[in-house]
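A.B. asks: only the shape, not the letters, is given here:
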């Protein structure tokens, strides 16, 4: 579902870019501002119109692509992934009372001021998550939640290009006869939106097997 959402967003951005280029292309054509007649000696209005259409479309496409490139270069990119083992598997199976270790990997590139404030990890009652204490970590056991202060995590410098990994111990709880599954996806707290930030998430599917 996450990959589908990304594909839809990408397609939407492409359509939006094409629409903006089309609007700016039509404006000089509407006011009969011709560039083609300066290069082509022709009295054929239709030919000149189509030539102008191609010229203006090319010019505004270059401008739009250049703007999007510089806008993207200003963005801070944060990738937050949950995975199992060094192979970075996206799913893990665990038995009741079994202990397995997963990894939370956070990569940040860009300006520190654009990093979001807090990120949360929620987990169900039938699963126990244990993370060693850190200055930027808060454990809310009653809510089955961990809160990570990303600003504290990346507080060394203004420009950052760094990856941090956090080991998490998983322990299966609950009724040994039951089977449960969930996909745990890290989330940002509300109010963390910023147009100069791009955040990518990768969740981990966890399945607990009955005896």
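C.D. replies: Cool, got the structure. Keep in mind that this is a model prediction, so the values were computed, not measured.
A.B. asks: all contacts plus neighbour counts: C-alpha atoms, from now on.
C.D. replies: Fine.
A.B. asks: ok, residue 145 to residue 79 distance?
C.D. replies: Residue 145 sits 20 Å away from residue 79, going by Cα to Cα, to the nearest Å.
A.B. asks: whoops, residue 149 was the one
C.D. replies: Distance of residue 149 to residue 79, given as Cα to Cα: 15 Å.
A.B. asks: could you tell me the end-to-end distance of stretch 91-105?
C.D. replies: Stretch 91-105 has an end-to-end distance of 15 Å (criterion: Cα to Cα).
A.B. asks: who's in contact with it?
C.D. replies: For stretch 91-105, the external contacting residues (Cα atoms under 8 Å, 6 or more residues apart in numbering) are 79-85, 163-176, 204-211.
A.B. asks: tell me the buried residues in it?
C.D. replies: 91-92, 94-96, 100, 102-105 (16 or more other Cα atoms under 10 Å).
A.B. asks: which pair in the residues you listed spans the largest distance?
C.D. replies: 96 and 105 (25.5 Å; Cα to Cα).
A.B. asks: return the subset of the buried residues of stretch 91-105 lying in strands.
C.D. replies: 91-92, 94-95, 100, 102-105 (DSSP state E).
A.B. asks: take this one as well and set it beside the first:
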């Protein structure tokens, strides 16, 4: 379901980009900035319109692609993936109450170092108890069943360019006999500017259910 949502989002963004480029092209043509008229090879308004639309679309597509490449080159890429440690998948079914299951949070950070305005937060459902080893950049708030990861602390050993990978293992145990199911993923609060231009956040969650 997550992959389908990502595909739909990608297609919608591509369509919006094409519409935006078309609007700019029409604006140029309506202000008499005609490339076809400049070369003066035809007087047919339909051919002039078609040529101008095609040329402006091509030029603007190239400009947008170059701008997107330059922006992505300067972005800080943060990838977060929560997996079932035993099966290396994004699904976990808890059957036994006798022993804890293990999930692994994998963090991959690469790109130009930037100070983040928010922490990485993971909220676990009430029917799960969680435990992990103590590390300087991680804090668990038991009252909220919440894990907070200070990425600025995690990146503090790097300067200029960041390239690091961290794995954090959680022991999880269900505290209810009911059949429950939740999708758990990390959340990173960012400003609109950071989200669009400075930070690329890729997030893969895990579906946990109990039987």
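C.D. replies: Structure received. Keep in mind it's a predicted model, so treat the numbers as computed, not measured.
A.B. asks: circling back: and the ones in strands among the buried residues of stretch 91-105 of the first structure as JSON lines, adding distance to residue 41 of the first structure?
C.D. replies: JSON lines is the format used below for these (distance: Cα to Cα, whole Å):
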{"residue": "91", "distance to residue 41 of the first structure": "66"}
{"residue": "92", "distance to residue 41 of the first structure": "70"}
{"residue": "94", "distance to residue 41 of the first structure": "76"}
{"residue": "95", "distance to residue 41 of the first structure": "80"}
{"residue": "100", "distance to residue 41 of the first structure": "76"}
{"residue": "102", "distance to residue 41 of the first structure": "70"}
{"residue": "103", "distance to residue 41 of the first structure": "67"}
{"residue": "104", "distance to residue 41 of the first structure": "65"}
{"residue": "105", "distance to residue 41 of the first structure": "62"}
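A.B. asks: list only buried entries from the contacts of stretch 91-105 of the first structure.
C.D. replies: The buried subset of the contacts of stretch 91-105 of the first structure (16+ other Cα under 10 Å) comprises 80-84, 168, 170-174, 204-209.
A.B. asks: now stretch 148-166 of the second structure: buried residues?
C.D. replies: 148-152, 154-155, 162.
A.B. asks: so how far is it off the chain centroid?
C.D. replies: Averaging C-alpha positions (Cα atoms, centre = their mean, to the nearest Å) puts stretch 148-166 of the second structure 18 Å from its chain's average.
A.B. asks: residue 34 of the second structure contacts residue 25, correct?
C.D. replies: No: Residue 34 of the second structure is beyond contact range of residue 25, at 9.9 Å (criterion: Cα atoms under 8 Å).
A.B. asks: touching both of those two, which residues are there?
C.D. replies: Joint contacts of residue 34 of the second structure and residue 25 (Cα under 8 Å, 6+ apart) are residue 52.
A.B. asks: quick one: the strands in the second structure?
C.D. replies: Taking DSSP E, the strands of the second structure run over residues 76-84, 91-94, 101-112, 120-123, 128-131, 138-141, 146-149, 161-174, 181-184, 186-188, 199-204, 206-210.
A.B. asks: looking at these, which is nearest to residue 15 of the second structure?
C.D. replies: Short answer: strand 199-204, nearest of those by Cα to Cα, at 20.5 Å.
A.B. asks: tilt between that closest one and strand 101-112?
C.D. replies: 160 degrees (axes from the mean of the first three to the mean of the last three Cα atoms, to 10 degrees).
A.B. asks: rewinding a little: which one of the ones in strands among the buried residues of stretch 91-105 of the first structure is nearest to residue 53 of the first structure?
C.D. replies: residue 105 (48.3 Å).
A.B. asks: OK, contacts around the closest residue in space to the closest one that isn't next to it in sequence?
C.D. replies: Leaving aside its chain neighbours, residue 105 of the first structure sits nearest to residue 165 (4.5 Å; criterion: Cα to Cα, 6 or more residues apart in numbering). When contacts are counted by Cα under 8 Å, 6+ apart, residue 165 of the first structure touches 103-106.
A.B. asks: now, which of the residues you listed sits nearest residue 16 of the first structure?
C.D. replies: For those, the nearest to residue 16 of the first structure is residue 106 (30.7 Å; Cα to Cα).
A.B. asks: next up, the contacts around residue 172 of the second structure.
C.D. replies: 100-103, 128-131.
A.B. asks: try 10 Å
C.D. replies: Shown in contact with residue 172 of the second structure (Cα atoms under 10 Å, 6 or more residues apart in numbering): 94, 99-103, 124, 128-132.
A.B. asks: one more: residue 77 of the second structure?
C.D. replies: By Cα under 10 Å, 6+ apart, the neighbours of residue 77 of the second structure are 108-113, 162-163, 198-202.
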